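1. Dropping a prediction and its sequence here:
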Amino acid sequence: MSASRLLRLAAAVPLLAAGLVPTALAQEDPALEEGPVQLLELTTPQGEVTEAAQAGLDGAAQDGGAAQDGAAGTADGTSVVPARAELLAGLVAPAVVGGVDPEADAVLLTEPVEVDDFLVAGFTWTGSLPESLSVYLRVREDGTWSQWFLNEPSGAGRDDATGVAGTEEFITGGADAVQASVVGDAADLPADLTLALVPGQPVGEEVLDVADLPSAEAEPTGVAQDPAAADEATAATDMGTPAQPLPEQETQEEGQQGEQPTSTQGASPPAGTSAGSSVNPSLPTILAATTTANGLPVPVHTRAEWGANSAYMTWTPNHVAASHVVVHHTAGTNSYTASQSASVVRGIYYYHAVTLGWGDIGYNFLVDKYGQVFEGRSGTLNAAAGKMVVGGHAYGANTGTMGISMMGTYTSVSPSSAQVTAVGKISGWFLARAGVSSATGSASFTFRSSDKYAAGQTISLPRITGHRDVGRTACPGDAGYSTLGQVRSTAQSQMSSGSATPASTTRTIYLNDSWSAQAGTVFRYGLSSSLMLAGDWNGDGVTTLARRDGAVVGFRNTNTTGESLRTFIYGEPTDQVLVGDWDGNGTDTLAVRRGNVYHIKNSMYGGAADVAVAYGRATDEVVVGDWDGNGTDTLAVRRGNVYYVKNSLGSGAADVVVGYGRAGDVVLTGDWDGDGKDTLAVRRSNTYYVKNTMTAGAADITQPYGRPSDSVLVGDWNADRRDTLGVAR
């Protein structure tokens, strides 16, 4: 960007140099580039309008800009707007507030200017912001200008009033141009009005020199009534499902259904579809790790995992008794991607801790629209049962509550179901630990002080409540507020059922390193209800286990008793899960199947699918293997006892068709003889019939192992390049 004058270096240590950002995150987060927080000064310490804040007004005058018909502006640029109290109470929608035009009615207006990329923005000022003033912002993302957004003065802050006045954090999906406007009475403009633009990895601060800022082309845009509407499509799913369904071609009649049909090389039964589909292959993973420690019902990204810079933390945690939950939302365009969420959280952290001067992030938890949960305020995850660290999420009501913020603006479009569910589960976890029996009930709460209740005032407050119930704010938005019933219901279910990922391990694993009836390794991992998966997760040549509980996946890199090294969410609980080395890098990862579409992930993290392909029919049984020995796993579908094998991850005709075993057999795949190629085995009762070539014929190995009721596992348990059996009991 243009040169700008360095004002001051905030207490910043580059996250990568300090080791605060996991290596995987550093490689994959597109918003991780270091950069200073950019400050655009709009008024001086004396309250005078700066050159930057006057530039847009001067341009409008040169263009003959006048207030549009029906606008609230006057000849001198001032305007009259409804009382802010009405707006904050949610009685007047921003899109129709007095017919306000943030350009024509402005008393302060910047030009549209290009800046370095940023993810979080916010306005600060000295003193208070009179109700006669309304602050607006619009941003450019991916070459398109957003609507104008009303930036609400924050109803958050520390109960001891430490810090400066400002707006709620405004999040973007990576904006590179801005324009700011203030509508109201010019005589009421506050001193030190400044727009802060925070990147995903902030290092220092710099004041932008208006003379060096390139102007940006920008057509007029309206005022946002629903900031979330423009991004409805992105909230649908984080799985990367193709926008259009992948139709399955009609298949010819299946081959002979006998016991041993003949192998056919290059045969082309149309088991595939017309084309495979790659779904955003450039989309990275979200984070490197999560935790489910302390009985958490969902995986939570800790401060260390999302890269909280300890240099910004100047607020000593204070744990107090707490038994209420306050639900919030943020402001902004709602256009962030799953891979940007950690960077957005880092931006909010900087804005709260440094820009607003709180010394830490105000929320105890943050939940993105993909259902990912982030630890906020330091001390949140190590709070004892019945206590919570005091935050800065609701001024005057921080002490005795836990604050959860839904990342996004939910004025009239509801939060995603994944988001609401995560908020409910975290709320239920917290309330249950506090000894609360009903998430739908109310209890007395005493305020420290707020703009809605006097210090010492006690009211009956719902156990799970919205920010607007404790302060004069529209937060968490009308649509967000309407979901609190669902949040409470989910919380109550969570309180009744307990954690979705219990810490106890009850399943016994028996692994065999050779073809015999005796287990060589025995250990405990997972629950009786866990789906057990086998794969080489770290590329060391040894197959180890993973457990899936609902959509939560945990795994270990050693075949020993213990808990998961970490957990993450991928897919939906109803998806079929497959394991394979899809990209040939020597490590196994997951794929989930929906119908005949396979959503493939090339890393053991949550987030969007890297590739989606269609193959076969929704009714086919599917198996995975490296059929041609090229180091990459692909798919085969089974119909009866006939296997239609594909040697590439795509649609189209099968490369090999082979029959083996009986239609009712349980099928397994593995490299049984160490030649680098996977072949088939079938199980009848507790006896396994193993074939070392992809041909019909008699079994090469017949071996009893375990019990008929055991769950079967296949893997190279000792790194000798030969797969053998294991069972989970």
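-> Here it is on my side, so go on.
2. going forward, measure contacts between C-alpha atoms and count neighbours the same way
-> OK.
3. Please, which helix or strand holds the nearest residue to residue 89 once chain neighbours are set aside?
-> Distances taken as Cα to Cα, 6 or more residues apart in numbering place residue 474 nearest to residue 89, at 5.8 Å, with adjacent residues excluded. Using DSSP states H and E, residue 474 is not contained in any helix or strand.
4. now for the longest helix along the chain, which elements pack on it?
-> Looking across the chain with DSSP state H, the single longest helix is helix 417-433. On a contact count with 3 or more Cα pairs under 8 Å, 6 or more residues apart in numbering; DSSP states H and E, helix 417-433 meets strand 365-367, strand 401-406, helix 484-497.
5. structure B:
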Amino acid sequence: MRKAPSALLLSVLVPLAGAVPVLTPPQAAPRPVAPEVRSHALRGVELGVDREARRASFAVSSSARAAAPPVDEGRPAGRPEVLVSRRQVATFDLLGVTWQATSPEPDLTVVVRTHTDRGWSPWTALDPAVAPRPEEARAARPGTEPLWVGAADGYQVRVDVRTGSLPRDLRIDLIDPGSSPADARPQGRRPMQSAQAAAARPLVYTRSQWGADERLRRTAPSYNDTIKAGFVHHTAGSNNYTEAEVPQILRAIYAYHVKGNGWSDIGYNFLVDRFGRLWEGRYGGMDRAVVGAHTGGFNVDTFAVSAIGNFDKVAAPPVMVDSIARVMAWKLAMHFRDPNATTSLTSQGGGTSRYAAGAQVTTGVVSGHREVGKTSCPGTNVYTQLATIRALTASYLGTTMFSPRASSTT
């Protein structure tokens, strides 16, 4: 039998070769990751801290006091109550400072800087943490908001007392959030940028997708009867994180809120990264009115979305602003709230609240944390976008009915 010509063989084999499927490795499935939390006591003034570090920390502490409301400025910064420096500690990515609850509650200024392979960072003043509602606050420790620093091996902490006395059991909590192959590519698609049906549910990555270890949670979730307002926050910390680092940031905040602040769960209901991806926060059902720990004195009948990063000096990306509006529209639509309206809330007081317990406060249905709290949160560059967020929220709601009244029947 004659052999087929070479050209004929090629014409047969090439299409067959083209039909061979290209195999891609399976995508890593998310799994719970247990963060590591290490606590170091903070006490005394260490003479080994160099003069330049003392001078710079004093300047940042004084600036933080000047930025506070005059009634809270307290006594001027002078010799610190605590000044501690540590190097060559086990690597951590997030830190915060907490202390034992006492009455009357002291007002502290806490400034920190961290050491990496690039040297020391600038000093940063830590915002005070909010107070959860009384039922959750029983086991809570007062302290600061967490700060994401990313792969640090050392820290310096300065504490000045504005009012009151230095509290007991002052400590710094260092968080290593661990890693997972699924961090790099959580399953799902990016948020749509074109208008969909009014108040459509946006894509929100779940707790399981960011590797939440549900064994960390302390109690079952609590629920509000309704939602009257949504508060916009920022987490502070670095703005140059990667997509793959976001699940680690969420795990670190979760661990600090539970193990550091002593709360039952992560405080925010939702978070949004600089890439426009929305993430589920507190456990209990994204479509339910879960009580969070996000806005001191105003966690009842509200929810919160927090922008990951520090937006005091850096602009929020448009995709982040858009995603905030989309989750606002979805949540407010369930309770027939007009994003351009105001509402009345009852303050529970305490912590960073601007209002005493029992005060009736009128605020926007879409508000920034600073409107009811003694804080710069959500950062000037997000706060100035609230009008845009309200307008976008209204556009995604479309034509709808707001605040319906139940009619009586006989």
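-> Nice, I can see it. Just so we're clear, the structure is a prediction, and the values are computed from it rather than from any experiment.
6. tm score of chain vs chain?
-> The TM-score (TM-score structural alignment, normalised by the length of the second structure) is 0.77; 359 aligned residues with a Cα RMSD of 3.7 Å.
7. ok so, going back, what residues in the second structure pair up with the next helix or strand after the longest helix of the first structure?
-> Counting by DSSP H and E, the element after helix 417-433 of the first structure in chain order, helix or strand, is strand 442-446. The alignment of strand 442-446 of the first structure onto the second structure (TM-score structural alignment) spans residues 342-346.
8. and the matching stretch, how far from the first structure on average?
-> Mean deviation of stretch 342-346 of the second structure relative to the first structure after superposition (mean Cα distance after the TM-score superposition for the first structure): 1.6 Å.
9. Can you point out the buried residues in that stretch?
-> By neighbour count on 16 or more other Cα atoms under 10 Å, the buried set for stretch 342-346 of the second structure is 342, 345-346.
10. still on that earlier bit, so the residue nearest to residue 89 of the first structure sits against residue 86, correct?
-> No: the criterion here is Cα atoms under 8 Å, and residue 474 of the first structure misses it with residue 86 at 9.8 Å.
11. what about these two, which has more around it?
-> For residue 474 of the first structure versus residue 86, neighbours defined as other Cα atoms under 10 Å are more numerous around residue 474 (24 against 15).
12. So what does the more buried one match up with in the second structure?
-> Using TM-score structural alignment, residue 474 of the first structure lines up with residue 376 in the second structure.
13. next one: residue 201 of the first structure
-> Aligning on TM-score structural alignment places residue 201 of the first structure opposite residue 178 in the second structure.
14. Would you mind giving the secondary structure of that match?
-> coil (DSSP: H, G, I helix; E, B strand; the rest coil).
15. Let me know the distance separating it from residue 40 of the second structure.
-> 19 Å (Cα to Cα, to the nearest Å).
16. Just want to know which of these two has more residues nearby.
-> residue 178 (17 against 13).
17. My read is that the more buried one contacts residue 247, right?
-> No: under the criterion of Cα under 8 Å, residue 178 of the second structure makes no contact with residue 247, lying 9.7 Å away.
18. Give me the nearest residue to residue 364 of the second structure, chain neighbours excluded.
-> Nearest non-adjacent residue to residue 364 of the second structure (Cα to Cα, 6+ apart): residue 342, at 4.2 Å.
19. wait, that neighbour sits on residue 361?
-> No: judged on Cα under 8 Å, residue 342 of the second structure makes no contact with residue 361 at a distance of 10.1 Å.
20. contacting residues for residue 290 of the first structure?
-> 299-302, 305, 566-568 (Cα atoms under 8 Å, 6 or more residues apart in numbering).
21. Now, those residues that are in strands?
-> 300-301, 566-568 (DSSP state E).
22. quick revisit: I'd like the distance between the match of residue 474 of the first structure and residue 107 of the second structure.
-> For residue 376 of the second structure relative to residue 107 of the second structure (Cα to Cα), the value is 16 Å.
23. before we move on, what about residue 273 of the second structure?
-> For residue 273 of the second structure, the distance to residue 107 of the second structure - Cα to Cα - is 31 Å.
24. more crowded one of these two?
-> The neighbour count for residue 273 of the second structure versus residue 107, taken as other Cα under 10 Å, is higher for residue 273 (23 against 19).
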